[in-house]
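Novice: have a look at this fold, sequence not included:
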């Protein structure tokens, strides 16, 4: 199987001695068409891979900031089809990899094979389903593979050593390490055991490891960039977008990129 755009981006940054910056945004938030301008702004500010959230009415894994953004996006009339349109529009001018972040329900409601086909056609590179444990749905995993979409897998502090290899075996692109148990949300500090946890994963798998959940400042992004292959920032960016619009979000991502590259 050929290398994906996501895998190539991680390899490129590793060769440069840099960590990959992965910002998350909820499509259709805060206004219905904000995403049209937002995705190019993030790419131009230094995003290496962009996670685009498909809003869902019951986002149990997300904290209050992203839950609120999801509800407001739905109120704005954002649908799966509209999210794919955003990706399609972005792909006309930009080659930054895109990961669709969502839950099983919207995928099955849209239609499993149709979703994978249309996501790939729109230019998406991977899919992260928060409620799909590795190996739980071979049909869905097979559909991702048929359509050339990377299945991005989640690992957590509670993932047993014996399970890490099983999770990674079904994944492509990178592994998303949830640095804390619980829901998403900005935090004031990083877990003290984070370095040891990243090392525990790297000792068992070959995929790049990106760390998310709680990273909210340039200083935290810089610290994580020293430990992991990628840095995921969600709630803090969503909040900045709501407060300061697309230009505020652009400036925030640029500040993360600058901090992450400060020691090169």
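Specialist: Thanks, I have the structure now. As the structure is a prediction and not an experimental result, all values here were calculated from the model.
Novice: okay, CA-based contacts and neighbour counts for the rest of this
Specialist: OK.
Novice: so what's the residue lying closest to residue 194 once chain neighbours are set aside up against?
Specialist: Using C-alpha to C-alpha, 6 or more residues apart in numbering and skipping residues adjacent in sequence, the residue nearest residue 194 is residue 179, 6.8 Å away. Listed by C-alpha atoms under 8 Å, 6 or more residues apart in numbering, the contact set of residue 179 reads 156-157, 191, 194, 211-214.
Novice: now swap in residue 62 and tell me
Specialist: Contacts of residue 62 (C-alpha under 8 Å, 6+ apart): 183-185.
Novice: how far away is it from residue 253?
Specialist: 21 Å (C-alpha to C-alpha, to the nearest Å).
Novice: with residue 42 instead?
Specialist: Distance from residue 42 to residue 253, counting by C-alpha to C-alpha: 7 Å.
Novice: which neighbours do the two have in common?
Specialist: What both residue 42 and residue 253 touch, as defined by C-alpha under 8 Å, 6+ apart, is the set residue 23.
Novice: would residue 231 count as being in a strand?
Specialist: Yes - assigned with DSSP: H, G, I helix; E, B strand; the rest coil, residue 231 falls within a strand.
Novice: surely it touches residue 208?
Specialist: No - with contact defined as C-alpha atoms under 8 Å, residue 231 does not reach residue 208; the gap is 11.1 Å.
Novice: next, the one to line up against it:
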């Protein structure tokens, strides 16, 4: 089965640009606005959307995303809402929707049940930030059965052996972590990201998208100079918080403009 995420990245490349991957917390600030925000993100130029269900212990998330997920939880978000949001967004845009979720949420829901519900809602796949391929055999089997993409993370500290395993197990793209630590905006991106993408290329990675720390069009342009796409989260969440869906759309258009490949 053809990967919808890979197809979206290839479509961006055919337009001589890198892919723009945008993250939003599912259900923030509430379910209805979350749907409108994701659709607006797609309409503003995102090639792939990531939706993160709120979690009680978001160890990888920076303060902006932690606060947003807390608001979503306080406003009544429950896991079934995730599939409602994906279903509504997928009905209104062709942009593939990935879920980025802590593994405990998937286990609690049931791995096969989650895969079935995600596929039924029109989701494209799952990003698993806190589980490695060798510990994810159940999810790999479920994703192969349902045709969902599985995106694993690669870090600058990963060994060559681990990178080779991550490349072999991932579909859609490899989530390439630009800096170690929690998500959030950085004044400048770590040069380690470029080196990490080079290492992934040696193991035959199809698509490597760089995330964590990208917050403006200039940084997007810098990343797509060597990677297949740029992932933006915190800056988008902040724009939604401060300017509503309109503010989010404005920033997303600016970020999308940064994806054009330089001659």
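Specialist: Sure, I can see it. Every value quoted in this text rests on a predicted model; they were computed, and no experiment measured them.
Novice: what is the aligned counterpart of residue 143 of structure 1 in structure 2?
Specialist: Residue 143 of structure 1 maps onto residue 142 of structure 2 when the alignment is built from TM-score structural alignment.
Novice: how close does the strand or helix carrying its match sit to structure 1?
Specialist: For residue 142 of structure 2, the element it lies in under DSSP states H and E is helix 137-146. For helix 137-146 of structure 2, the mean deviation from structure 1 after alignment is 1.4 Å (mean C-alpha distance after the TM-score superposition for structure 1).
Novice: quick check: residue 211 of structure 1 is in a strand.
Specialist: Yes - with three-state DSSP as the criterion, residue 211 of structure 1 is assigned to a strand.
Novice: how close does it get to residue 147 of structure 1?
Specialist: To residue 147 of structure 1, residue 211 of structure 1 is 26 Å away according to C-alpha to C-alpha.
Novice: where do the helices of the stretch 51-200 of structure 1 begin and end?
Specialist: With DSSP state H, counting those that start in this stretch applied, the stretch 51-200 of structure 1 shows helices at 64-75, 80-91, 104-110, 112-122, 138-146, 161-169, 194-202, listed in chain order.
Novice: may I ask you to name the longest strand in structure 1?
Specialist: strand 20-26 (DSSP state E).
Novice: show residues contacting it.
Specialist: Identification of contacts with strand 20-26 of structure 1 by C-alpha under 8 Å, 6+ apart yields 9-10, 13, 42, 46-55, 66, 69-70, 73, 210, 225, 229-235, 237-238, 253, 256-257.
Novice: one more time with 6 Å
Specialist: 47-53, 230-234 (C-alpha atoms under 6 Å, 6 or more residues apart in numbering).
Novice: and these, which is closest to residue 30 of structure 1?
Specialist: Proximity of the contacts of strand 20-26 of structure 1 to residue 30 of structure 1 (C-alpha to C-alpha) peaks at residue 53, which lies at 12.6 Å.
Novice: test my guess that the closest one contacts residue 101.
Specialist: Yes - counting by C-alpha atoms under 6 Å, residue 101 is a contact partner of residue 53 of structure 1 at 4.6 Å.
Novice: more crowded one of those two?
Specialist: Applying other C-alpha atoms under 10 Å to residue 53 of structure 1 and residue 101 shows that residue 53 carries more neighbours, namely 25 against 21.
Novice: contacts only, for that one.
Specialist: By C-alpha under 6 Å, 6+ apart, the contact set of residue 53 of structure 1 is 25-27, 100-102.
Novice: count of residues packed around residue 70 of structure 1?
Specialist: Count around residue 70 of structure 1 with other C-alpha under 10 Å applied: 27.
Novice: can you tell me the closest non-neighbouring residue to it?
Specialist: Closest to residue 70 of structure 1 by C-alpha to C-alpha, 6+ apart is residue 55, at 4.6 Å.
Novice: please pull up the equivalent of that neighbour in structure 2.
Specialist: Under TM-score structural alignment, residue 55 of structure 1 pairs with residue 54 in structure 2.
Novice: and for that match, the neighbour number?
Specialist: 27.
Novice: pretty sure it is in contact with residue 69, am I right?
Specialist: Yes - counting by C-alpha under 6 Å, residue 54 of structure 2 touches residue 69, with 4.8 Å between them.
Novice: what about stretch 189-200 of structure 1, distance to the chain center?
Specialist: Here stretch 189-200 of structure 1 is found 19 Å from its chain centre; the criterion is C-alpha atoms, centre = their mean, to the nearest Å.
Novice: show the end-to-end separation of that stretch, please.
Specialist: Using C-alpha to C-alpha, the two ends of stretch 189-200 of structure 1 sit 21 Å apart.
Novice: which residues of structure 2 does it align to?
Specialist: The alignment of stretch 189-200 of structure 1 onto structure 2 (TM-score structural alignment) covers residues 188-199.
Novice: buried residues, the matching stretch. List them.
Specialist: By 16 or more other C-alpha atoms under 10 Å, the buried positions in stretch 188-199 of structure 2 come out as 189-190, 192-194, 196-197, 199.
Novice: circling back to that earlier point, how far away is the match of residue 143 of structure 1 from residue 114 of structure 2?
Specialist: Distance from residue 142 of structure 2 to residue 114 of structure 2, by C-alpha to C-alpha: 9 Å.
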